[in-house]
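In: this one's structure only:
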């Protein structure tokens, strides 16, 4: 209730007898800041600053910091710089130093960014270092005291303050490094040198790695490889080697293996290094050895979820299904909503031929990732195997809705509508499949068959003609065209009969050529190259003569095709379901009532 609060504060501060008006004006300025009325917030902060005595140094610094933040919100960076510079000269702190860097970055002043970064680095943390937590002797009383204060509230506060300082410094370095020099690499080098000269020397390694990551984002892998020489010489040898191994694992297996070995040698007890080494062995197909590395990683750190997941995959590869399931169930207790873990458990139950459990775990999976098309199609498949077509259709349709390019799902949905005798609805799915696989003639044949089954013969004929235009040598299409043109009494039937004869003849000659080639090669292997030359050449001449005659004339087809054309075909949608005859009745002979005379009462009036 900001308006009521402001009115109440206004009544109080108007009372001249009240000596703490400056403190209340800070509250009023805070309300204006929340309401994004920055000009009034600055005004009241300044009024409060005038009324608060200079002995309250810490409060005055906080008010000036708020004024600086309000100036940043309004884009008045120069005024903000004045406030933060004053704070950094009188009572420096991390927030003011970071905000000062942001202001100089906003106005693009390179030199002042450098100076502000140096000021931020020198801000005293006012905390003790870890030396006091190391026992100087074996005195039991001292050891108990140190053990008691290792994780007390004061120690936790020191950790938080140090972590906050490192976050500000790292963020500031990553922000200004590309802006203070002509290239980001030179800027990073300057920041690294400044950090190395301070008591935050351990952050220099993180900055080096961050520089390498920037090169990775720019896909400059050679610069990344150059950095390994510097990174491997410091305390992050194992982490750097592990990262290099991961980078190479998908490209060069030998490089990945070398870096994984280097990471393990540098720190044998690092679970990440051991897991990555196991990954390289797994990729090489040695699953038993990979499992040993994952087990060692788990012995060093029982909470290493990557190793536990990977050992589950390894047992799955080794067909040790019960052990794999045990691993993933343990992992599921740690990572409750991990989609990968839930899917692996469902997959294992499917392998164990327990579809009910598989369905149950997949239901949990789609509650976590409801738009996962693969999980939805897998649920549809399991319900289909169980004979529950309606539930299978529901999940297949949802899978198609989220990912309409899965050929298996499209084919199932089309077949479902064919089975339920809704051929018109199946057409859209087969058309989608034809768009995805335009070189597969079967989808287009299915579309035409759907039109034919639904009674739209003209559309079916047009579709077959289009298929014939794209696939002129497709025998099935020509047979359908012959049958349809015959049934519809079209004059084009003779043209398609001729084409069908030609295509069948070409197919027969190709088969004979392949067969004779196989027979000739087998004969040459049995009898040697010299015994079959004359017969082979004679056959070759006759076959060549036939092939030369085929394109230019129809004589070979006419002379060899006196028999009736075979226009039989196999419907790609399968045999059509016979519809029930609900209105059938026995036909009566035409002259059944011929001898009977109709009475007057039966004639129309």
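Out: Ah, there it is. Here the structure is a predicted model, which means the values were calculated and not measured.

In: Only C-alpha atoms from now on, for both contacts and neighbour counts.
Out: Noted.

In: Next, please give the residue ranges for the helices of the stretch 151-300 of the chain.
Out: 153-180, 184-196, 203-217, 221-231, 237-249, 253-266, 271-283, 287-300 (DSSP state H, counting those that start in this stretch).

In: hey, which of these is tucked in deepest?
Out: Stretch with highest mean neighbour count among these: helix 271-283 (a mean of 25; mean count of other Cα atoms under 10 Å).

In: Mind giving me the packing neighbours of it?
Out: helix 237-249, helix 253-266, helix 287-300, helix 305-317 (3 or more Cα pairs under 8 Å, 6 or more residues apart in numbering; DSSP states H and E).

In: how far away is residue 443 from residue 202?
Out: 63 Å (Cα to Cα, to the nearest Å).

In: between the two, who's got more neighbours?
Out: residue 443 (23 against 14; other Cα atoms under 10 Å).

In: so how far is residue 365 from that one?
Out: 33 Å.

In: Tell me how far stretch 243-257 lies from the chain's centre.
Out: 21 Å (Cα atoms, centre = their mean, to the nearest Å).

In: Then stretch 88-99?
Out: With Cα atoms, centre = their mean, you get 43 Å for stretch 88-99.

In: what sits up against that stretch?
Out: 61, 65, 69, 84, 87, 116-117, 119-120, 123-124, 165, 168-169, 172 (Cα atoms under 8 Å, 6 or more residues apart in numbering).

In: Write the ChimeraX selection for whichever of those are buried.
Out: Buried residues within these, by 16 or more other Cα atoms under 10 Å, are selected in ChimeraX with:
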select :61,65,69,84,87,116,117,119,120,165,168,169,172
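
In: put this beside the first:
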């Protein structure tokens, strides 16, 4: 059903509920109505629709599966399993039933059994992309990162633009501590998908972890070229430039980040820190103030302001600002150390 048909059916169903009347809907309409409510988190309406649908179509396996889905959503796993087993008495195994059964087994932490059901779908030659992905997730639960990675790669082969699967593959490489293999995989992937900003970004992070900063910078540049609104590569590139003491260049990148996200208090804080490193105190102070203006909960900016005023012997302001930092984050020993120093200097001055 298209979106207008679904809306018509949902409106008709809700009018029936409000009027306390009884109307007939075919099973396909009920499937769309229930799916609509589940997708929008309207569980009470979904429950009413399922109950009424099974009164009108008691043998519809699709509607029974939706009731099972509702049970799973409500974490009523045993009820879901019992109802599914009642279907299996009269229904042959198909893809949808196997997926639901695997989901139930997964919820019961029976991950190997869940994988068995998912493998049955592969044996049917059905929907390999989704099934390999689901098998990969089960292996993640089992912390078998080799098999998880293998299945995610198989899934990605069917849908190369699935960034969620790509992230899972990179995660598996990280858990296996296979940085060089991850770099090789990402380079091969980029040969086929040269404008994938996610891959360039993660490739850059892998290079940086191996202290190959030039390659990392190049990768972040390509990530930005691929999607100039993707903020993460700006941050990572600027962090490398800071690490290499190239503060003026880092400021340029952080300002480019601000052109994408004008209210990034993080970028303002970092620009202030870079200005402080090159001795431009007035600009440093201005950006620290900008940072706390846009996000007063940025404890690091309050800390930087406190240090600035301590250095300039304005102990009262230094004390006020470190108190603000501590109210936000009480777990930083250096904040308390600075607070005690300010208190001591104020006491000595008086």
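Out: That came through fine. In this text the structure is predicted, and so the values were computed from the model without any measurement.

In: quick revisit: need the helices of the stretch 151-300 of the first structure in TSV (columns: distance to residue 458 of the first structure).
Out: Formatted as TSV, the helices of the stretch 151-300 of the first structure follow (distance: least, Cα to Cα, whole Å):
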stretch	distance to residue 458 of the first structure
helix 153-180	68
helix 184-196	68
helix 203-217	57
helix 221-231	61
helix 237-249	57
helix 253-266	59
helix 271-283	56
helix 287-300	60
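
In: Quick one, which of those gets closest to residue 457 of the first structure.
Out: Closest of the helices of the stretch 151-300 of the first structure to residue 457 of the first structure is helix 271-283, at 55.5 Å (criterion: Cα to Cα).

In: angle of that closest one against helix 237-249?
Out: Comparing the axes of helix 271-283 of the first structure and helix 237-249 via axes from the mean of the first three to the mean of the last three Cα atoms, to 10 degrees yields an angle of 30 degrees.

In: quick one: contacts of helix 271-283 of the first structure?
Out: 238-239, 242, 245-246, 249, 253, 256-257, 260-261, 263-264, 267-268, 287, 289-294, 296-298, 300-301, 304, 306-307, 314.

In: cool, and stretch 266-276 of the second structure?
Out: Contacts of stretch 266-276 of the second structure (Cα under 8 Å, 6+ apart): 235, 242, 247-248, 250-251, 254-255, 257-258, 281, 283-288, 290-291, 300-301, 304.

In: With stretch 533-548 of the first structure instead?
Out: Here stretch 533-548 of the first structure makes contact (Cα under 8 Å, 6+ apart) with 513, 520, 556.

In: In space, what's closest to the first one - neighbours in sequence excluded?
Out: Of all residues not flanking residue 513 of the first structure in the chain, residue 543 sits nearest, at 7.9 Å (Cα to Cα, 6 or more residues apart in numbering).

In: Distance to residue 447 of the first structure added to the helices and strands packed on helix 271-283 of the first structure, as a markdown table?
Out: Output for these, formatted as a markdown table (distance: least, Cα to Cα, whole Å):
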| stretch | distance to residue 447 of the first structure |
| --- | --- |
| helix 237-249 | 45 |
| helix 253-266 | 47 |
| helix 287-300 | 47 |
| helix 305-317 | 41 |
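
In: Which position in the second structure pairs with the residue nearest to residue 513 of the first structure?
Out: Matched to the second structure by TM-score structural alignment, residue 543 of the first structure sits unpaired.

In: what's around residue 543 of the first structure, how many residues?
Out: Neighbourhood size, residue 543 of the first structure [other Cα under 10 Å]: 15.

In: related to what we said a few turns ago, out of the helices of the stretch 151-300 of the first structure, the one nearest residue 427 of the first structure is which?
Out: Closest among the helices of the stretch 151-300 of the first structure, once you apply Cα to Cα, is helix 271-283, at 43.5 Å.

In: for that closest one, the distance to its chain's centre please.
Out: Worked out by Cα atoms, centre = their mean, helix 271-283 of the first structure lies 23 Å from the chain centre.

In: Contact partners for residue 232 of the first structure?
Out: 238, 240-241.

In: try 10 Å this time
Out: Residue 232 of the first structure is in contact with 238-241, 262-263, 266, counting by Cα atoms under 10 Å, 6 or more residues apart in numbering.

In: That one matches what in the second structure?
Out: The alignment partner of residue 232 of the first structure in the second structure, by TM-score structural alignment, is residue 119.

In: how about the aligned partner of residue 203 of the second structure in the first structure, what does it touch?
Out: In the first structure, residue 203 of the second structure lines up with residue 311, judged by TM-score structural alignment. Residues in contact with residue 311 of the first structure (Cα under 10 Å, 6+ apart) are 275, 278-279, 282, 287-288, 290-295, 298, 305, 317, 323-324, 327-328.

In: Could you measure from residue 311 of the first structure over to residue 273 of the first structure?
Out: 15 Å.

In: got it, and residue 290 of the first structure?
Out: Taking Cα to Cα, one finds residue 290 of the first structure at 13 Å from residue 273 of the first structure.

In: No further queries at this time; thank you.
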